[in-house]
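Engineer: structure for this input, please:
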Amino acid sequence: MKIIAVIPARYNSTRFPGKLMEKLGDKTVIATTYQNVVATGLFQDVFVATDSEIIYDEILQNGGKAVMTGEHETGSDRIAEAVNNIDCDIVINVQGDEPFLKTEPLKQLIQVFEEDRAQEISLASLKIQLQDYEDVQNPNNVKVITDNNGYALYFSRSVIPYPRETSVPTLYYKHIGVYAFRKEALLKFSQLEQKPLEIAEKIECIRYLEYGMKIKMIETQFVGVGIDTPEDLEKAKKLLK
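Structural biologist: So this is what the prediction gives:
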């Protein structure tokens, strides 16, 4: 299998415009993410996919590879355009605002496809248990519930499952936006019409579920910092130190 990583990077993010070009130490957030993904040694190639000339130039000036794309609603749609003419079997999507992703979770995602002999899994992704109920209630944290085999049943910004019965403990998992796709599933995704659930929640992987595709969730213990707000950037700077 040829495995590559693609980092979708949009300059004008809704909550924190320009965040990928903010400084994290002596490098920008996007350059840090790119270099950390390359440093894992897991991929035959690593690209940034962006519609921003600013980000495109930043990656090239730091010795990296970037692909210019059109404007897209989701990162998956952007990656699909970027890899359409790239020879690969598996595409790992690493978010540009997740600079501290570790090697082990990426290995686990790759292993899903190495073990999927029947090639039934369209994509794999990561989840981490939430300990603080305030984090569970935060709509910026996308929650996921799975079946007994670890396949995603649903993703939501709401509290799922809802703890109506309080006599037994309820476990909550946050979806970490790192995906591993089969290339053909990714290209199919980009051709599918958005349905009401995805539009309502603004969670792109719901589209896969609405069209009956399988998503394997892998639990990780990794705790990093996704940079969604200026406050997150300050946390990331402290973590870097």
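
Engineer: C-alpha only now, for contacts and for neighbours.
Structural biologist: Noted.

Engineer: okay, strands next: where are they in this structure?
Structural biologist: 3-9, 23-24, 27-28, 45-50, 66-68, 90-93, 121-129, 143-146, 152-156, 173-182, 214-219 (DSSP state E).

Engineer: can you count the residues close to L209?
Structural biologist: Each residue near L209 was counted by other C-alpha atoms under 10 Å, and the total is 17.

Engineer: centroid-wise, who is the farthest residue in the chain?
Structural biologist: S167 (34.3 Å; C-alpha atoms, centre = their mean).

Engineer: tell me how far that one lies from F181.
Structural biologist: For S167, the distance to F181 equals 39 Å [C-alpha to C-alpha, to the nearest Å].

Engineer: for comparison, sequence B:
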Amino acid sequence: MNIIIVIPARLNSSRLKRKMLVDIEGEPLIVRTFRQACKARCANQVVVATDSGEIAEVLRASGANVVMTSENASCGTERVAEAARALDGDVYINLQGDEPLIDPANIDRVAEPFLSGEDPDCATLVYPVLPGDFATIDDPHTVKAVTDKDGYALYFSRSPIPYRREGFASTRYYRHLGVYAFRSDVLRKFASMKPSMLEREESLEQLRLLENGFRIRCMKTELDAPGVNTPQDLELVRHLFRTHRDVR
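Structural biologist: You can find the predicted model right below:
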């Protein structure tokens, strides 16, 4: 099975200017993420998809394979789908470019259902929220996931789901980690569909799949690391690179 990791990267970012090129202890953010992706065992190839000549130049100087895409993508998965037209994969892993600390084992984890013969439409990762961590559960910037008994997604939301009506101690909450693996045919279909009502309302692209009847396998993981979305996130990640040798 030919598994290809595609990292979508655009230069403009609303919360952190020119985010992909910010310096993290001597290397740009996008290069750091690319290097982590290359450590995954599941993939035959790692590609960065970008509409920025500046990002492409930096990556090529670091030895990365780059596919140029248009400026019209409304989300990262659409950019991955555009890049996939120039590739020949069976499964595509969409890894966000702002994840310089991602554990390669998490990339391998999201590929597991395809390698084991389960063959879902899409797979993604969920991380258990500690019991009583209501700050995380109620945070609209933290995406929550609810699954069925077999681990397939029922819904993703920025709202606290499930709703705490009784507050049972046994109720489990999961935080969604935005790494996706798509079958190639499903990726093409995703890009051909218009953004859905739920996707637009929650600003969550995975809801386009659920709203159109596709099944998303949620793989549980105990591994997590901060991404970079804000200046505060950037300083935290820089600190971790300075103080923890094992993140390099």
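
Engineer: picking up where we left off before, quick one: contacts for the residue farthest from the centre of the first structure?
Structural biologist: With contact set as C-alpha atoms under 8 Å, 6 or more residues apart in numbering, S167 of the first structure has no partners.

Engineer: for the one 10 residues further on, same thing?
Structural biologist: Going by C-alpha under 8 Å, 6+ apart, G177 of the first structure touches 94-95, 125-126.

Engineer: do the same with V186 of the second structure
Structural biologist: Per C-alpha under 8 Å, 6+ apart, neighbours of V186 of the second structure: 121-122.

Engineer: for T69 of the second structure, same thing?
Structural biologist: By C-alpha under 8 Å, 6+ apart, the contact set of T69 of the second structure is 49-51, 79, 82-83.

Engineer: mind redoing it with 10 Å?
Structural biologist: T69 of the second structure makes contact with 8-10, 48-52, 78-83, according to C-alpha atoms under 10 Å, 6 or more residues apart in numbering.

Engineer: V143 of the second structure too?
Structural biologist: V143 of the second structure touches 126, 136-137, 156-161, 174-178, 202, 204, counting by C-alpha under 10 Å, 6+ apart.

Engineer: who wins for neighbours among those residues?
Structural biologist: V126 (27 neighbours).

Engineer: now the nearest residue to that residue once chain neighbours are set aside: how far from L130 of the second structure?
Structural biologist: In space, and not counting its chain neighbours, V126 of the second structure is closest to H176: 4.5 Å by C-alpha to C-alpha, 6 or more residues apart in numbering. In this view, H176 of the second structure and L130 of the second structure are 14 Å apart by C-alpha to C-alpha.

Engineer: tally of neighbours for P128 of the second structure?
Structural biologist: Applying other C-alpha under 10 Å, I find that P128 of the second structure has 16 neighbouring residues.

Engineer: surely it is in contact with V146?
Structural biologist: No - between P128 of the second structure and V146 there is no contact under C-alpha atoms under 10 Å: 11.0 Å.

Engineer: which neighbours do the two have in common?
Structural biologist: Contacts common to P128 of the second structure and V146, judged by C-alpha under 10 Å, 6+ apart, are 172-176.

Engineer: okay if I get the residues you listed as a markdown table plus distance to V186 of the second structure?
Structural biologist: Formatted as a markdown table, the entries for the shared contacts of P128 and V146 of the second structure read as follows, by distance: C-alpha to C-alpha, whole Å:
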| residue | distance to V186 of the second structure |
| --- | --- |
| R172 | 29 |
| Y173 | 28 |
| Y174 | 25 |
| R175 | 24 |
| H176 | 20 |
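
Engineer: farthest pair in these?
Structural biologist: Comparing all pairs in those by C-alpha to C-alpha, the longest separation belongs to R172 and H176, at 13.1 Å.

Engineer: any common contacting residues for these two?
Structural biologist: 128-129, 146.

Engineer: contacting residues for G227 of the second structure?
Structural biologist: Per C-alpha under 10 Å, 6+ apart, neighbours of G227 of the second structure: 33, 96-102, 233-234, 236-237.

Engineer: taking the residues you listed one by one, which sit in helices?
Structural biologist: Among the contacts of G227 of the second structure, the members found in helices (DSSP state H) are 33, 233-234, 236-237.

Engineer: show the buried residues in these.
Structural biologist: 33, 234, 237 (16 or more other C-alpha atoms under 10 Å).

Engineer: do you know how far the closest residue in space to the first one that isn't next to it in sequence is from R109 of the second structure?
Structural biologist: Spatially, and ignoring its direct neighbours in sequence, T33 of the second structure is nearest to P100 (4.0 Å; C-alpha to C-alpha, 6+ apart). Note on P100 of the second structure: its distance to R109 of the second structure, by C-alpha to C-alpha, is 17 Å.

Engineer: who has more neighbours out of those two?
Structural biologist: Taking neighbours as other C-alpha under 10 Å, P100 of the second structure and R109 compare with P100 leading, 26 against 18.

Engineer: wouldn't that one be in contact with D23 here?
Structural biologist: No - in this structure P100 of the second structure lies outside contact range of D23 using C-alpha under 10 Å: 11.3 Å.

Engineer: okay, and the common contacts of these two?
Structural biologist: Common neighbours of P100 of the second structure and D23 (C-alpha under 10 Å, 6+ apart) are 29-32.

Engineer: what sits up against the lengthiest helix in the first structure?
Structural biologist: Ranked by residue count and defined by DSSP H, the top helix of the first structure is helix 103-115. Residues outside helix 103-115 of the first structure that contact it (C-alpha under 10 Å, 6+ apart): 1, 3, 36-37, 39-42, 89-94, 119-126, 178-182, 216-222.

Engineer: superposed on the second structure, what's the mean shift for it?
Structural biologist: After superposition onto the second structure, helix 103-115 of the first structure sits on average 1.7 Å from its aligned residues (mean C-alpha distance after the TM-score superposition for the first structure).

Engineer: so that helix versus strand 173-182, what angle?
Structural biologist: Relative orientation of helix 103-115 of the first structure versus strand 173-182 (axes from the mean of the first three to the mean of the last three C-alpha atoms, to 10 degrees): 50 degrees.

Engineer: got the angle between helix 103-115 of the first structure and strand 3-9?
Structural biologist: Going by the same axes, to 10 degrees, helix 103-115 of the first structure makes 130 degrees with strand 3-9.
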